[in-house]
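# Provided below are the primary sequence and the corresponding predicted coordinates.
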Amino acid sequence: MEAQLLGKYRAVYYQCNSCQFIQTEQPYWLNEAYSSAIAGLDIGLIQRNEVSVSIVQSVISRWFDPKGQFVDFGGGYGMLVRMMRDRGFDFYRYDTHCENLFSRTFEAVLPSDEESFYTLLTAFEVFEHLVEPMEDVSLMLRYSHNVLFSTEVQPVNWVPKIDTWWYILPETGQHVSLYSIKSLQIIAERCGLHYEKGQNNMHLLSERSVNSQWFNGLTNWRGSQLYNQATRNRRPSLINSDFARLRNQKSDANPFVR
C-alpha cells in the first residue's frame, strides 16, 4: 500500500501477514510532520478530552486506587492532566514533543523502583504515532503496569486501501503505526499483561484482568457518567492546592512578589 504524505512524500505501508499490523517505511518525513506537534486537522482534541476525563474517572474508581498517582503519556498541551487534577486525581504529564500549556510543573518523573510506580498510565491518540511500538510500550511500563490508551483499530475485513479508512491520515504524515485487535493482543502477551477492548477506541493493557462487560460499559461516555454519578466517586478538586503551590513557587523565585 502506498500513499502521498504531506502532499509530497511517497511512502510505502507494510502489513504483517500474521497479525495484520501496518507500519510505514522508515518515516524520514517526521521532522516536517511534527513542525506543529498537534496536527492542524486534529479539531477533535477538546472534545476527546471532555469524553476521556469521565471515562478515566470511572475506570480508576472501578479498578484502581483513586488516591494514587497517574501519568498521561504523550500528554500534549497538558489539558487532560489539568482536567483530571480539577477532578481530584493526582495526574502528571509526559511528552517530549509538545509544549506544556495547561499543567506546567506537573511533569512525570521516571520511577526509580517498583515502589514508586504510577497507578495508571493513560496514552490517548498516541499509539498510532509510535515508530517503535514495543520500545515505547516498554517505556510506558516503566511508569506503570497498567496502560489505558486509545487508538482506532483496523475495520473488520478491511482490504488495505488508503482511501477507504480515514484514520490513515496521509495529509498529516503522523500516523505511522496502524493496529489490528490481534496485534494489540500480541503486544499484551509479549508484555505479560491482560488486554481488553472497550468503546470509544479505548483499550487497556493491565497486570489485572477486568470484567469485559464492565469495561465496555465504562468506556461508553454516557455509561461512565452514570457510573460516576451513581457511585458518587467525585473527589475534591486539586485546583486550589495547585494554585497555592504555583503561587508559592513564583514567590520563592521572586522575593518581591507577595
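Cool, the structure landed.

# switch to C-alpha atoms for all contacts and neighbour counts from now on
OK.

# What is the end-to-end distance of stretch 41-50?
18 Å (Cα to Cα, to the nearest Å).

# hang on, residue 29 packs against residue 172?
No: with contact defined as Cα atoms under 8 Å, residue 29 does not reach residue 172; the gap is 10.2 Å.

# which of the two has more neighbours?
Higher neighbour count among residue 29 and residue 172: residue 172, with 19 against 15, using other Cα atoms under 10 Å.

# residue contacts, the more buried one?
5, 6, 33, 39, 41 (Cα atoms under 8 Å, 6 or more residues apart in numbering).

# just residue 180 next, same as before
By Cα under 8 Å, 6+ apart, residue 180 lies in contact with 19, 20, 21, 153, 154.

# Please produce JSON lines containing these, extended by neighbour count, secondary structure and distance to residue 202.
As requested, these are arranged in JSON lines below (neighbours: other Cα atoms under 10 Å; DSSP: H, G, I helix; E, B strand; the rest coil; distance: Cα to Cα, whole Å):
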{"residue": "19", "neighbour count": "15", "secondary structure": "coil", "distance to residue 202": "19"}
{"residue": "20", "neighbour count": "17", "secondary structure": "coil", "distance to residue 202": "19"}
{"residue": "21", "neighbour count": "19", "secondary structure": "coil", "distance to residue 202": "18"}
{"residue": "153", "neighbour count": "18", "secondary structure": "coil", "distance to residue 202": "10"}
{"residue": "154", "neighbour count": "19", "secondary structure": "coil", "distance to residue 202": "14"}
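
# Looking at those residues, which is nearest residue 245?
Nearest to residue 245 among those is residue 153, at 40.8 Å by Cα to Cα.

# The closest one contacts residue 177, correct?
No: the criterion here is Cα under 8 Å, and residue 153 misses it with residue 177 at 10.3 Å.

# Is it correct that residue 51 is in contact with residue 223?
No: in this structure, residue 51 is not within contact of residue 223 by Cα under 8 Å, at 11.1 Å.

# so how far is residue 72 from residue 220?
To residue 72, residue 220 is 20 Å away according to Cα to Cα.

# Mind checking which of the two has more residues around it?
Shown here are residue 220 and residue 72; by other Cα under 10 Å, residue 72 has more neighbours (27 against 20).

# mind listing what that one touches?
Residue 72 makes contact with 80, 81, 91, 92, 93, 94, 121, 122, 123 under the criterion Cα under 8 Å, 6+ apart.

# okay, now the one to match up with it:
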Amino acid sequence: MDNCKICGSKTDKIFTCKVLNKHDVDYFKCSNCEFIQTENPYWLEEAYSSVITSLDIGLISRNINNVPVVSTLIKVLYKKDKEYLDYGGGYGMFVRMMRDNGFSYYRQDLYCENLFAKNFDVDDIISSIDKFELLTAFEVFEHLVDPVSELKKMLSYSDNIFFTTTVYPKNTDLISWWYLIPETGQHVALYSHKSLKHLAKINDLHYYNFGDTYHLFTKKSFPNKLFESIFSERFQKYYNKISSNPVSLLQSDFNMISSIKM
C-alpha cells in the first residue's frame, strides 16, 4: 500500500470491507497522523453513477442547519459584503439559501447539476475577483482521493475554509461505524483531529474545530471559544441584533436572471 496521502508516513491495513456490496476493499491507517484511506479507489466511476447518493437523506436539514451558522461565522470573523464559494456545492441549495439571506455566494461542483443556483457558479464570478472571502465545503473531505492536492485547489479560491466531515471515533469498531457507508463507495478518506491538524500545518493555517464535525482552516488567529460560540443559537440571536444580514439578493437575482432570459 502507498504511504499516507497526508503526511507520507507508513500505513497499516486495519480491515477489509465490502464496498458497493461487491468489492473487497482494504482500509489503511497512518502510523503518524492517523489518517485512514482506502486502497486505490478503482470503483469511483461506479460509485458516482448517481452523484448525490440516495442514502444522503440529511441533505435538506443539513443546509437548513448550516445557514445560520455560516451567516454568523461570516459576520463575526469575516467581511459580509464580499463573495463566498460553496465548494462541491451539489444542487446549489445552500448557495440559493445564502443569497436569499443577502450573502453573495457562488457554487463550484464539477460533477453535480446546478438546480437551484444557476447563473451563480464559480465561472460566473471568478474572472472579476482575486479570492473569495470564505470557502465552505460540506461533506466533501471524506470524498477526497488526494486531500493535499485538493486542499491546494480550495486554497487557490480562498484562504479561509469552513468544512464538515465527521472525525472517526477512537476505540470503536470502524467497520460498523455509520459514517463509513461502504454501500455508496464514496467515503474514501477518514480523518482524525491529528490528521486535520497536520493538513493545516503544512499549509500554514490555523485549525479550529467544534466537536467532531465542524472544522475551520484559516489564516486568522483567535480563541477557539469564539469559534465554538458561533454554533450557539443564543449567540446567533444576540449577534444578529448587533449585526444584521445584508439585504436579500432574491429580488436582484430575479431581475438579473429575467434580463438574461428576455
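Ah, there it is. Just so you know, these numbers come straight off a predicted model, no measurement behind them.

# so where do the helices sit in structure 2?
44-47, 59-77, 93-100, 147-157, 193-201, 224-229, 233-242, 250-261 (DSSP state H).

# what stretch of structure 1 lies opposite the fifth one in the alignment?
To tie it back to what came earlier, the one meant is helix 193-201 of structure 2. Mapping helix 193-201 of structure 2 onto structure 1 (TM-score structural alignment) gives residues 181-189.

# Go through the matching stretch and flag the buried ones.
By neighbour count with 16 or more other Cα atoms under 10 Å, stretch 181-189 of structure 1 contains the buried residues 181, 183, 184, 185, 187, 188.

# now do stretch 227-247 of structure 1
By 16+ other Cα under 10 Å, the buried positions in stretch 227-247 of structure 1 come out as 227, 228, 237, 238, 242.

# Quick one: map residue 198 of structure 1 onto structure 2.
Counting by TM-score structural alignment, residue 198 of structure 1 corresponds to residue 210 in structure 2.

# was I right about that match contacting residue 227?
Yes: counting by Cα under 8 Å, residue 210 of structure 2 does reach residue 227; the two are 7.5 Å apart.

# Could you measure from the residue nearest in space to the middle of structure 1 over to residue 141 of structure 1?
Residue closest to the average C-alpha location in structure 1 (Cα atoms, centre = their mean): residue 123, at 1.5 Å. Remark: distance between residue 123 of structure 1 and residue 141 of structure 1 (Cα to Cα) = 12 Å.

# For the two, list the residues in contact with both.
By Cα under 8 Å, 6+ apart, residue 123 of structure 1 and residue 141 have these common neighbours: residue 147.

# tell me, how many neighbours does the nearest residue to residue 213 of structure 2 once chain neighbours are set aside end up with?
Nearest residue to residue 213 of structure 2, sequence neighbours excluded (Cα to Cα, 6 or more residues apart in numbering): residue 166, at 4.4 Å. Using other Cα under 10 Å, residue 166 of structure 2 has 19 neighbouring residues.

# got it, and residue 91 of structure 2?
Other residues lying near residue 91 of structure 2 total 18 when counted by other Cα under 10 Å.

# Aligned counterpart of it in structure 1, please.
Aligned by TM-score structural alignment, residue 91 of structure 2 pairs with residue 77 of structure 1.

# Am I right that its match is in contact with residue 106?
No: when contacts are counted by Cα under 8 Å, residue 77 of structure 1 is not listed as touching residue 106 (11.7 Å).

# quick one on the thing from earlier: list the residues that are in contact with both of residue 153 and residue 177 of structure 1.
Joint contacts of residue 153 of structure 1 and residue 177 (Cα under 8 Å, 6+ apart) do not exist.

# which of the residues in the lengthiest strand in structure 1 are buried?
In terms of residue count, the longest strand belonging to structure 1 (DSSP state E) is strand 9-15. Buried residues in strand 9-15 of structure 1, counted by 16+ other Cα under 10 Å: 11, 13, 15.

# Over to stretch 117-133 of structure 1?
In terms of neighbour count (16+ other Cα under 10 Å), stretch 117-133 of structure 1 has its buried residues at 117-131.

# so of those residues, which ones are in strands?
120, 121, 122, 123, 124.

# The third one -> structure 2?
Yep, that's residue 122 of structure 1 we're talking about. Aligned partner of residue 122 of structure 1 by TM-score structural alignment: residue 136.

# mind listing what that match touches?
For residue 136 of structure 2, the contact set (Cα under 8 Å, 6+ apart) comprises 84, 85, 86, 87, 161, 162, 163.

# Skip the chain neighbours and tell me the closest residue to the first one.
If I follow you right, that is residue 84 of structure 2. Per Cα to Cα, 6+ apart, closest to residue 84 of structure 2 is residue 105, 4.6 Å.

# Counterpart of that neighbour over in structure 1?
Looking across to structure 1 (by TM-score structural alignment), residue 105 of structure 2 lines up with residue 91.

# wait, isn't that match in contact with residue 69?
Yes: between residue 91 of structure 1 and residue 69 there is a contact at 6.0 Å, judged by Cα under 8 Å.

# quick one: which of those two has more around it?
residue 91 (27 against 18).

# Count the residues that sit near residue 84 of structure 1.
For residue 84 of structure 1, the tally of surrounding residues (other Cα under 10 Å) stands at 23.

# Ok, residue 214 of structure 2 next?
Neighbours of residue 214 of structure 2 under the rule other Cα under 10 Å: 18.

# what do we get in structure 2 for residue 58 of structure 1?
So, by TM-score structural alignment, residue 58 of structure 1 is matched to residue 72.

# From residue 123 of structure 2, how far off is that match?
From residue 72 of structure 2 across to residue 123 of structure 2, the span is 26 Å (Cα to Cα).

# One more: residue 50 of structure 2?
Using Cα to Cα, residue 50 of structure 2 is found at 24 Å from residue 123 of structure 2.

# Just put the contacts of residue 136 of structure 2 in JSON lines and tack on distance to residue 172 of structure 2.
Below are the contacts of residue 136 of structure 2 laid out as JSON lines (distance: Cα to Cα, whole Å):
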{"residue": "84", "distance to residue 172 of structure 2": "37"}
{"residue": "85", "distance to residue 172 of structure 2": "35"}
{"residue": "86", "distance to residue 172 of structure 2": "32"}
{"residue": "87", "distance to residue 172 of structure 2": "31"}
{"residue": "161", "distance to residue 172 of structure 2": "29"}
{"residue": "162", "distance to residue 172 of structure 2": "27"}
{"residue": "163", "distance to residue 172 of structure 2": "24"}
